[in-house]
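Asker: I'll drop the sequence and a predicted model, then ask my questions.
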Amino acid sequence: MALLELYDAALPEVYGYLLSRCGQRSLAEDLTAETFLAAVEAVRRRPPPALSVAWLVGVARHKLADHWRRAAREERGLRVVGGRDGDCEDPWDERLDALVAREVLAELGPHHRAALTLRYLDGLPVAQVAEHLHRTVHATEALLVRARGAFRDAYARREGRDV
């Protein structure tokens, strides 16, 4: 499939994937552009990879993870992020309001948002989340515990419950 044909077929898929994960049009547009620039670079390599919509969505996932890593580094430079290791029930065990959950996810720090999105929205196993975030599996598991706790607390505040 020629790159231009693939572009036409994949653009809605890639943009939709990114927009649903980050919730910001301008960011999704930028990351979509980065994804297709990466495809152009890949086509120039010998031998070129087998391009497909799935391959482009995988590239988009990496671009989004890269963005979250950059944002987390910037945020760490501005403030110390604290988290608590919650041993409460997992919020994914109960029914969540999707709109509230999206808003709560957007409030979290980029490192928590990245970990939760990759693990629960994309359904990646912890080892692959760790790979995307350039962390060890154990560090990623700890990050997920803190991220779930932060999500749980923020969701409860939104719902008007005591934390």
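Answerer: Everything's here; your move.
Asker: C-alpha from now on. contacts and neighbour counts both.
Answerer: Noted.
Asker: Who's the closest spatial neighbour of R158, skipping the chain neighbours?
Answerer: Excluding its sequence neighbours, the residue lying closest to R158 (Cα to Cα, 6 or more residues apart in numbering) is V100, at 7.5 Å.
Asker: this is the other structure I want to compare:
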Amino acid sequence: MAWNCFRETGKNCFRQLVRYGNVWSIQPSWIPVRGLRGSTKGNRRDTNTGPKYTQGKKVVVSQILVRQTGTRFLPGYGIGVGRDFTLYALHPGRLIFEKIRDKNGRKRTVVHVITEEDYMTMQQKRLQKIVDNAKTLGGILESIEKQQVSLEK
């Protein structure tokens, strides 16, 4: 009787049974008090992917550098690859991102971990190049001198 009442009038009848009647005669697992809900489509890993550190940062051994699906970032010197394509450091040093073109002509990024000494020499070479360009105004003075020499001849 209680089940027929619930089937006819829905949740309101069930609430009345809770207040006034014997609820224990009805099994609560049969009563759809909440509606049907969808389920997740699978365990996707798209929320926390991407590089975790910028170029020049100090890293330690086994520190996760890039989380990715597939090989968007390629492993370079001092980099290990996990089963889910996660890149991690194999030794301590500084993080370097290098832009290359692969054999198909696509632009790719290679991640390296280099030692502190190599990083400092790389920075010194970069600064020296900037100073040399500043002295010649980025090669403008050299081109003007060449034009003057060609006009004098």
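Answerer: Nice, I can see it. Just so you know, these numbers come straight off a predicted model, no measurement behind them.
Asker: Could you get me the TM-score between them?
Answerer: Once superposed, the chains reach a TM-score of 0.20 (TM-score structural alignment, normalised by the length of the second structure), with 57 aligned residues with a Cα RMSD of 5.4 Å.
Asker: on that earlier part again, neighbours of the residue nearest to R158 of the first structure, how many?
Answerer: 14 (other Cα atoms under 10 Å).
Asker: same deal with F36 of the first structure?
Answerer: 20.
Asker: do V18 of the second structure as well
Answerer: 12.
Asker: Quick check: it is in a helix.
Answerer: Yes: the assignment for V18 of the second structure (DSSP: H, G, I helix; E, B strand; the rest coil) places it in a helix.
Asker: And it, how far from N12 of the second structure?
Answerer: 10 Å (Cα to Cα, to the nearest Å).
Asker: helix or strand for the residue nearest to R158 of the first structure, which one?
Answerer: helix 98-107 (DSSP states H and E).
Asker: Show me which positions of that helix end up buried.
Answerer: By neighbour count on 16 or more other Cα atoms under 10 Å, the buried set for helix 98-107 of the first structure is 101-102, 104-106.
Asker: cool, and stretch 56-69 of the first structure?
Answerer: Buried residues in stretch 56-69 of the first structure (16+ other Cα under 10 Å): 56-57, 59-69.
Asker: same for the helix or strand harbouring Q123 of the second structure, what does it pack against?
Answerer: Q123 of the second structure belongs to helix 116-135 when assigned by DSSP H and E. Counting contacts by 3 or more Cα pairs under 8 Å, 6 or more residues apart in numbering; DSSP states H and E, helix 116-135 of the second structure packs against strand 93-101.
Asker: okay, the angle between the strand it packs on and helix 116-135?
Answerer: Counting by axes from the mean of the first three to the mean of the last three Cα atoms, to 10 degrees, strand 93-101 of the second structure lies at 60 degrees to helix 116-135.
Asker: helices and strands around strand 93-101 of the second structure, which ones?
Answerer: strand 58-59, strand 107-114, helix 116-135.
Asker: what's the angle from that strand to strand 107-114?
Answerer: 160 degrees.
Asker: Okay, buried residues for strand 93-101 of the second structure please.
Answerer: Neighbour-count burial for strand 93-101 of the second structure [16+ other Cα under 10 Å]: 93-97.
Asker: same question, stretch 6-20 of the first structure
Answerer: 7, 10-11, 13-19.
Asker: Run through who's touching it.
Answerer: 25, 27-29, 31-32, 36, 51-53, 56-57, 60-61, 64 (Cα atoms under 8 Å, 6 or more residues apart in numbering).
Asker: what's the helix holding V100 of the first structure packed up against?
Answerer: Using 3+ Cα pairs under 8 Å, 6+ apart, helix 98-107 of the first structure sits against helix 137-158.
Asker: what is the orientation angle of the helix it packs on with helix 98-107?
Answerer: 120 degrees.
Asker: From the contact counts, what lies against helix 137-158 of the first structure?
Answerer: Against helix 137-158 of the first structure (3+ Cα pairs under 8 Å, 6+ apart) you get helix 98-107, helix 110-116, helix 126-133.
Asker: quick check: angle from that helix to helix 126-133?
Answerer: Using the same axes, to 10 degrees: helix 137-158 of the first structure against helix 126-133 is 90 degrees.
Asker: Quick check: buried residues in helix 137-158 of the first structure?
Answerer: 137, 140-141, 143-155.
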